[in-house]
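Trainee: Everything below, folded, please.
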Amino acid sequence: MIGYLVLALFALFAVTYFMGRRRALTSVSGEISKLHSLPSHHGMFLGLAAAGPALIAVAIWSIATPGIESSIIKSRFAAELAGLGIPQVEAFVRDARAIAFGGLVGFTDATKEAAAIAYRSIHQTSIAIILALSAVLAAAGFYLAYSRIAPAYRARHVVERVLKIFLILCSVVAILTTVGIVLSLIFESLRFFQQVPFYKFLFGLHWSPQSAFTGAGTEAGAVDPNIFGAVPLFVGTLLITLIAMLVAAPIGLMSAIYLSDYASRSVRAVAKPVLEILAGIPTVVYGFFAALTVAPFFRGLGESVGLGVASESALAAGVVMGIMIIPFVSSLSDDVINAVPQSLRDGSAGLGATKSETIRKVVLPAALPGIVSAMLLAVSRAIGETMIVVMAAGLAANLTLNPLEAVTTVTVQIVTLLVGDQEFDSAKTLAAFALGLVLFCITLALNIIALRVVQKYREQYD
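Mentor: Below you'll find the predicted structure:
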């Protein structure tokens, strides 16, 4: 229902835009020069006034309503929920919401059914309220804005002011989202480090969070900190990323050099889109390819020369991941190389340098900042990949540098720890936030290094 309401508001914006434009033209008998603002500004003004407040109300309603509805359900069924912990109460409300909207739950009872009926009734009431409020706001906004459209009205100033505020809000949302992510990682990680020492997590060599509360020699309910050593995860992540970059970096960079300096226009027009198709393939398809084709190929190849290759190996995952990120390196490097001024190439050729010498000694050094950025993006993409590792490298946290053995990565373990209903006060679940914090710090360090490189060479070639 809300989706239809949003679509109706966008349709209202389109209709009122043309109505405002037409009224502005009519008010001056078609002589645009008599208008203070362009007809499009008047149309935009009427469209924003008619649909904007209603859209804001719908957005606020969408954010606030779930919490309000859940609070009402908790208060109505406070007697039935008395004695239950916070996780059980949240699970009850979640099941009631699922039943109310036709979802499936593990089990149900009379209390949940009654809560679902109440939840459905409350939700229908809130929808009726937001529909009525949206209609009132749209009608009032349309009336006030339509009556103001006149030759001397400064619609452009109003529209530009509204768009400026919108852009500022978008920037604020992006900043607050980043701050929220960082703070959530830090606070949850601090809760984890209260149970597991920081040094045992960073330098421990054994990772087995599934047995967090069954460690030998620990008291009942106590946490064994010795099973939260994340070094195997860091080593596995770096190993697979290294293999992926050994595949993607040379192939992607050489492809970019060929497409930018050697390929004809007809070849480039075909080769570049075909190469970039790799970026549009879902990662799960790459995972199938790695598990069903690449991994058996490497295992058979290893057996033919007397090497033991695991069914799920870092080599298979790294090679397929490298193929996946080739377009990131190739496309970005190609754009950067093409951005190098032609005058540098002409000057090098005028001094007697060959084409290959010009590329090696002039073009690539000038394009180095952009190439470093492309490599950094590829590394970040490789570090954050999950599906390929799950299907081709496995879940075993082995501490090894042998690419022929099974390993796992930080992102895979984060997903594994957060699958299903979790208690966010246990070390097993909080370990995912600690892993995320370390991953964030590593990525931040890579970005800082890349910025330093970019600044150094940009001063030389600008």
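Trainee: Every contact and neighbour count from this point should use C-alpha atoms.
Mentor: Noted.
Trainee: Can you give me the buried ones in stretch 240-250?
Mentor: For stretch 240-250, a neighbour-count test (16 or more other C-alpha atoms under 10 Å) marks 240-245, 247-249 as buried.
Trainee: residues in contact with stretch 96-106?
Mentor: Residues from elsewhere that reach stretch 96-106 (C-alpha atoms under 8 Å, 6 or more residues apart in numbering): 95, 112-113, 115-117, 119-120.
Trainee: just stretch 27-43 next, same as before
Mentor: 16-22, 24-25, 149-156, 159.
Trainee: What of stretch 289-302?
Mentor: 308-313, 316-317, 320, 388, 391-392.
Trainee: Which residue would you name as the spatial centre of this protein?
Mentor: Gly384 (10.1 Å; C-alpha atoms, centre = their mean).
Trainee: list the contacts for that residue?
Mentor: Thr411.
Trainee: quick one on the thing from earlier: inside helices: which ones of the buried residues of stretch 240-250?
Mentor: Judged by DSSP state H, the subset of the buried residues of stretch 240-250 located in helices is 240-245, 247-249.
Trainee: For Gly318, see how far away the residue nearest to the centre of the chain is.
Mentor: 13 Å (C-alpha to C-alpha, to the nearest Å).
Trainee: Tell me the secondary structure at Val105.
Mentor: What DSSP: H, G, I helix; E, B strand; the rest coil gives for Val105 is coil.
Trainee: mind checking how far it is from Lys74?
Mentor: For Val105 relative to Lys74 (C-alpha to C-alpha), the value is 19 Å.
Trainee: Distance-wise, check Gln455 relative to Ile449.
Mentor: Gln455 is 10 Å from Ile449, by C-alpha to C-alpha.
Trainee: Also this sequence, please, to line up against the first:
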Amino acid sequence: MPLLWLFAILLALTLAGYGAGRRRAVASAGGDIRRLHSRPIYYGLNVALAALVPALLVLFVWLLIQPVVVESRVSGLIPEIAISDSTTRSLVMSDVRRLADGLDAVVEQGEIGSDAVQGLQVGDEIRALLGRAGVALASDVQPAVLAAAQRYRMISARGDLARSIAVLLLAVAGLVFALSRISRDFRARNRVERAVLALLIGAASIAILTTGGIVLSMLFETVNFFGQYPARDFFFGTTWSPNFRGNSQLGILPLLWGTLYISFIALLLAVPVGLFSAIYLSEYAGPRVRTLIKPLIEVLAGIPTIVYGLFALVTVGPLLRDYFAQPLGLGSSGSSVMTAGLVMGIMLIPFVSSLSDDVINAVPQTMRDGSYALGATKSETIQQVIVPAALPGIVGAILLAASRAIGETMIVVLGAGAAAKLDLNPFEAMTTITVKIVSQLTGDTDFASPETMVAFALGLTLFVITLALNVVALIIVRKYREQYE
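Mentor: Here you go, the predicted model:
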């Protein structure tokens, strides 16, 4: 059964349970809803949640587990002889999944029956069928791959059928159980509120669980990487020269230097401009000027980064090369740290400006009035009252901008180049960690090689850097924040 149909049936059961719960509650009170413990809507919601929530939880878990189980069972059917020296079992399994999807497309378009698919043999017939269904194959289908794909389809179909039956039975059981417990003294409102509280706690836990999953996924692969490549050479090596044929030098220092150098230049532009514009908008600009300027600044945040990258490549890079780098003898390339840093700084201005403006506006007006009453000028009030009071939010805005700068990719690719080196010249081409993560994971590469798994070590390093920024910001806020009653 397709997932869309399953969701539609669950929705119908939920609505039916809601209506049945309301009617049963009213009937248990003899038609007088004043005799009920809770309002009729809570009885209906209790039945609806009992039918929907457990079924959705089982469906979610099933969707996560079934692909893993199917692949583990099918992968063992592929003989070692079917795996060549240039491929791995994971790449063969990719072909199996692609071929299984193609066979499903053939069945859906009516080219052949579902049972007949299991009897197909390697030859021109299967290629013709897939061609008529619009499924193209890069090479001939091997018998072992076809057999694995047929097995994959069969196990997946059985799993889908079992999933649909289990989910629907659970939904019906929950609906019947909830209906059987309804009486006029049943505390339906308490049950619904506890269910809503659990839902809110689950929503709040998603961010924590997601962060934990990201860290663990990177950590496991990073451990595998350091099992093949020395950690000392990775953290202290000054040469980045990956080679998928072996003898790679994977030192992170050139990438880390390029990341911090470009981010520093970007923040050097974005923080003063963004903070000063926020102070002007909140303390000096009139309502009409603020209404006009603030949306114009925020437009910068909506521009795609690829557009900023093209702007760096076509306009800013040649401008810096022709008027600064070449006349000063500092370089002859339009791709440089300065190009990427300046364009990235322009992109970060709205992050600093908008957040700082909102935080400054949140400072109570009574604090301003008290400062003016003591004889302070506007500039003194801003410096000694407003900025200290808004410091946590300002630091948060700067931290957000720094994290955004460290994680930027497209501007660096088009504006700074791809050269991994240690250099102080801001008009030389350099690169960042994020660019190399993309390059190491791009293409048909072996995910068991250190040249590919190094991307996870680079990602974990970026995570640690961001975490350190958060810790430093927290220390600064606690030390310099002004406390007010």
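Trainee: And the furthest pair within the contacts of stretch 289-302 of structure 1?
Mentor: Farthest pair in the contacts of stretch 289-302 of structure 1 (C-alpha to C-alpha) is Gly308 and Ile388. Separation: 21.4 Å.
Trainee: and these two? which has more neighbours close in?
Mentor: Taking other C-alpha atoms under 10 Å, Gly308 of structure 1 and Ile388 do not tie; Ile388 has more neighbours (26 against 15).
Trainee: Show me what the more buried one lines up with in structure 2.
Mentor: Aligning on TM-score structural alignment places Ile388 of structure 1 opposite Ile411 in structure 2.
Trainee: Am I right that its match falls within a helix?
Mentor: Yes: assigned with three-state DSSP, Ile411 of structure 2 falls within a helix.
Trainee: residues contacting the equivalent of Gly204 of structure 1 over in structure 2?
Mentor: Taking TM-score structural alignment, Gly204 of structure 1 has Gly237 as its aligned residue in structure 2. Applying C-alpha under 8 Å, 6+ apart to Gly237 of structure 2 gives the contacts 249-253.
Trainee: Ok, Lys421 of structure 2 next?
Mentor: Lys421 of structure 2 makes contact with 238-240, 254-255, 258, 430-431 under the criterion C-alpha under 8 Å, 6+ apart.
Trainee: sorry, back to before: can you turn the buried part of the contacts of stretch 289-302 of structure 1 into a ChimeraX selection?
Mentor: Only the buried entries of the contacts of stretch 289-302 of structure 1 go into this ChimeraX selection, using 16+ other C-alpha under 10 Å:
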select :309,310,311,312,313,316,317,320,388,391,392
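Trainee: Which of the contacts of stretch 289-302 of structure 1 fall in helices?
Mentor: In this view, those that belong to helices under DSSP H are 316-317, 320, 388, 391-392.
Trainee: Turn the residues you listed into a markdown table, including distance to Val363 of structure 1.
Mentor: Shown next, in a markdown table, are those (distance: C-alpha to C-alpha, whole Å):
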| residue | distance to Val363 of structure 1 |
| --- | --- |
| Ala316 | 34 |
| Ala317 | 33 |
| Val320 | 30 |
| Ile388 | 35 |
| Met391 | 40 |
| Ala392 | 38 |
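Trainee: Among the residues you listed, which one lies nearest to Glu188 of structure 1?
Mentor: Ile388 (27.6 Å).
Trainee: Look up how far Arg161 of structure 1 lies from the closest one.
Mentor: 47 Å.
Trainee: Just the helices from the stretch 101-250 of structure 2, written as ranges.
Mentor: Secondary structure of the stretch 101-250 of structure 2, counting by DSSP state H, counting those that start in this stretch: helices at 114-117, 124-132, 143-180, 188-228, 231-236.
Trainee: export these to CSV and tack on distance to Leu56 of structure 2 and mean neighbour count?
Mentor: Shown next, in CSV, are these (distance: least, C-alpha to C-alpha, whole Å; neighbours: other C-alpha atoms under 10 Å):
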stretch, distance to Leu56 of structure 2, mean neighbour count
helix 114-117, 29, 13
helix 124-132, 35, 15
helix 143-180, 8, 19
helix 188-228, 13, 14
helix 231-236, 44, 15
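Trainee: wait, which of those helices is closest to Ile293 of structure 2?
Mentor: With C-alpha to C-alpha as the measure, helix 188-228 is the member of those nearest Ile293 of structure 2 (34.0 Å).
Trainee: Comparing that closest one with structure 1, how large is the average distance?
Mentor: Once fitted to structure 1, helix 188-228 of structure 2 is off its aligned match by 3.6 Å on average (mean C-alpha distance after the TM-score superposition for structure 1).
Trainee: re the thing from before, mind picking the one among the buried residues of stretch 240-250 of structure 1 that's closest to Ile127 of structure 1?
Mentor: Thr241 (48.6 Å).
Trainee: counterpart of that closest one in structure 2?
Mentor: Using TM-score structural alignment, the partner of Thr241 of structure 1 in structure 2 is Ser263.
Trainee: these two touch, right, its match and Ala402?
Mentor: Yes: counting by C-alpha atoms under 8 Å, Ser263 of structure 2 does reach Ala402; the two are 6.9 Å apart.
Trainee: which residues in structure 2 form strands?
Mentor: Using DSSP state E, the strands found in structure 2 span residues 240-241, 249-250.
Trainee: hmm, back to that, leaving aside the residues adjacent along the chain, what's closest to the match of Ile388 of structure 1?
Mentor: Distances taken as C-alpha to C-alpha, 6 or more residues apart in numbering put Gly309 closest to Ile411 of structure 2, at 4.1 Å, once the chain neighbours are dropped.
Trainee: What lines up with the one you found in structure 1?
Mentor: In structure 1, Gly309 of structure 2 lands on Gly287 (TM-score structural alignment).
Trainee: Give me the neighbour count for that match.
Mentor: 24.
Trainee: residues contacting it?
Mentor: So Gly287 of structure 1 contacts 320, 387-392 (C-alpha under 8 Å, 6+ apart).
Trainee: next one: Leu460 of structure 2
Mentor: Neighbours of Leu460 of structure 2 in contact, by C-alpha under 8 Å, 6+ apart: 215, 218-219, 222.
Trainee: Gly174 of structure 2: which of these is nearest?
Mentor: The nearest member of these to Gly174 of structure 2, counting by C-alpha to C-alpha, is Val215 at 36.4 Å.
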